[in-house]
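Chemist: Okay, predicted coordinates and the sequence, questions at the end:
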Amino acid sequence: MRMLAALIAMLLSAPVLAQSALPPAPYANRQISDPAQERKAKALMETIRCLTCQSQSIADSDASLAGDMRSQIRERIMAGEEPEHIRAWLIERYGDWVSYEPTADPILWPLWGAPVLLIGLGLLVLRGRIRRKRS
C-alpha cells in the first residue's frame, strides 16, 4: 500500500519537477524604455501564437517559451529591426502556424474558396426546393 501511495505521489509531482530552473529571458517581462518601440513590440506580440499554450498570444502567455519569444522580439525591436522582418523570421523558424495572421499561399486557396462554393451550392439547392414547392 505504501508503495502505491509513493508511486501516486511521484506521478502527481512530475509537473513540478518539469519546471525550468533557468531564469527568465531579460526582456520577457520587462518593457522597453522607449514607448514607441514598446508599442511596436506589443503589437507584434499580440499577433504571434504561443507554441506552448496554443490558444494564447505570447503577449498573454506565462509560458517560459513565450517569455523567450517576447524577449527576442523586444531585443530585435531595440536593435532597429522592423516588426514585419521579425515576423518573417519567427515564421521561418517556427512555421506558419506561429502567426495569427492568415497567409494567402496558393495551396490554401481551396480553403478560402470552399465556404463561398458551399454557400453557392446551398443557395442553388434552396432555390430548387422553393421552385418545387411552388409547382
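Modeler: Alright, I've got the coordinates. Here the structure is a predicted model, which means the values were calculated and not measured.

Chemist: Please make it C-alpha for all contacts and neighbour counts, starting now.
Modeler: OK.

Chemist: buried stuff in the stretch of helix or strand Leu118 belongs to?
Modeler: Secondary structure assigned from DSSP states H and E places Leu118 in helix 109-134. Residues of helix 109-134 classed as buried: none (neighbour count, 16 or more other Cα atoms under 10 Å).

Chemist: put this beside the first:
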Amino acid sequence: MRSWIYAVMASVVLTCGLLTSAVSAAPGPDEILTDPREEAQAQALYDVLRCVVCQSQALSHSDAPLAADMRAVVRERVQAGDSHQDVLDYMQARYGDYVLLSPPLQGNTIALWVWPFLALFLGAIGVVAYIRHQTGRSVPQELSEADSAAARALMEEEGRE
C-alpha cells in the first residue's frame, strides 16, 4: 500500500519539476521582440545557434546566463536590420564555428562530419566479422566413421544401464 503512495508522490514531484523547468526556459518579456517578423527571425536563429557553455543545447533551450546574453546579441542584430545569414556570420566570427549547431564542412571540422559515418562503417564491419566468426563455429562438422562408431557404442551403453 505504501509503495503506491510513494509512486504517486514521486510522479507529482517529477511533474512539478518538469513544469517548473519548462516555465524557467520560456523567454521573458524582455526577450520578445515587438515586431512579429523580427521575433520569428530571432526564434529561427535561436534554434540554429548553440549555447557555448552548455552541452550541445540550442540557444532556444538553454537557460544559462551566457545564453541569455547571446540571445540579446541576436535580438540587437535582428533589430538593426541584419539578415539571417548576417547574424550567423557575426556570431560565428565572435564565437567560432562551435556556435553553429551544424558546423560548416571545412578542414578543421571534417572530423565532425566524417567520424559518425566512419564509426558506423567500422561497426558494420565488426558485426559482419563477428557473425562470420560465430557461424563458422556453429556449423556441425561431419564425424569420421570411427567417431560415429564410438558415439553409437556410447549411446547403446547408456541404453543398457
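Modeler: Thanks, I have it. In this text, all values refer to a predicted model and were calculated from it rather than measured experimentally.

Chemist: Superposing both, give me the TM-score.
Modeler: TM-score of the superposed chains, computed with TM-score structural alignment, normalised by the length of structure 1, equals 0.63; 109 aligned residues with a Cα RMSD of 2.7 Å.

Chemist: what does stretch 78-86 of structure 1 rub up against?
Modeler: Ile32, Gln37, Lys40, Ala41, Leu44, Ile73, Arg76, Ile77 (Cα atoms under 8 Å, 6 or more residues apart in numbering).

Chemist: I'd like the distance from stretch 122-131 of structure 2 to the chain centre, please.
Modeler: From the chain centre to the centre of stretch 122-131 of structure 2 is a distance of 23 Å (Cα atoms, centre = their mean, to the nearest Å).

Chemist: Superpose on structure 1 and give me the mean offset of it.
Modeler: Mean deviation of stretch 122-131 of structure 2 relative to structure 1 after superposition (mean Cα distance after the TM-score superposition for structure 1): 2.4 Å.

Chemist: could you pull out the helices for structure 1?
Modeler: 2-17, 35-45, 64-78, 83-94, 109-134 (DSSP state H).

Chemist: how many neighbours does Leu112 of structure 2 have?
Modeler: 14 (other Cα atoms under 10 Å).

Chemist: Could you say which helix or strand holds it?
Modeler: Assigned by DSSP H and E, Leu112 of structure 2 falls in helix 110-138.

Chemist: The spatially most central residue of structure 1 - nearest residue in space that isn't next to it in sequence?
Modeler: Nearest to the geometric centre of structure 1 sits Arg49, at 1.4 Å (Cα atoms, centre = their mean). Computed as Cα to Cα, 6 or more residues apart in numbering, the closest residue to Arg49 of structure 1 that is not its neighbour in sequence is Ser57, at 4.4 Å.

Chemist: Return the residue of structure 2 aligned against that neighbour.
Modeler: In structure 2, the residue paired with Ser57 of structure 1 according to TM-score structural alignment is Ala58.

Chemist: what sits against that match?
Modeler: Tyr46, Asp47, Val48, Leu49, Arg50, Cys51, Leu101.

Chemist: Can you tell me which of the residues you listed carry over to structure 1?
Modeler: Counting by both residues aligned by TM-score structural alignment, their matches' Cα atoms under 8 Å, the members of those that carry over to structure 1 are Tyr46, Asp47, Val48, Leu49, Arg50, Cys51.
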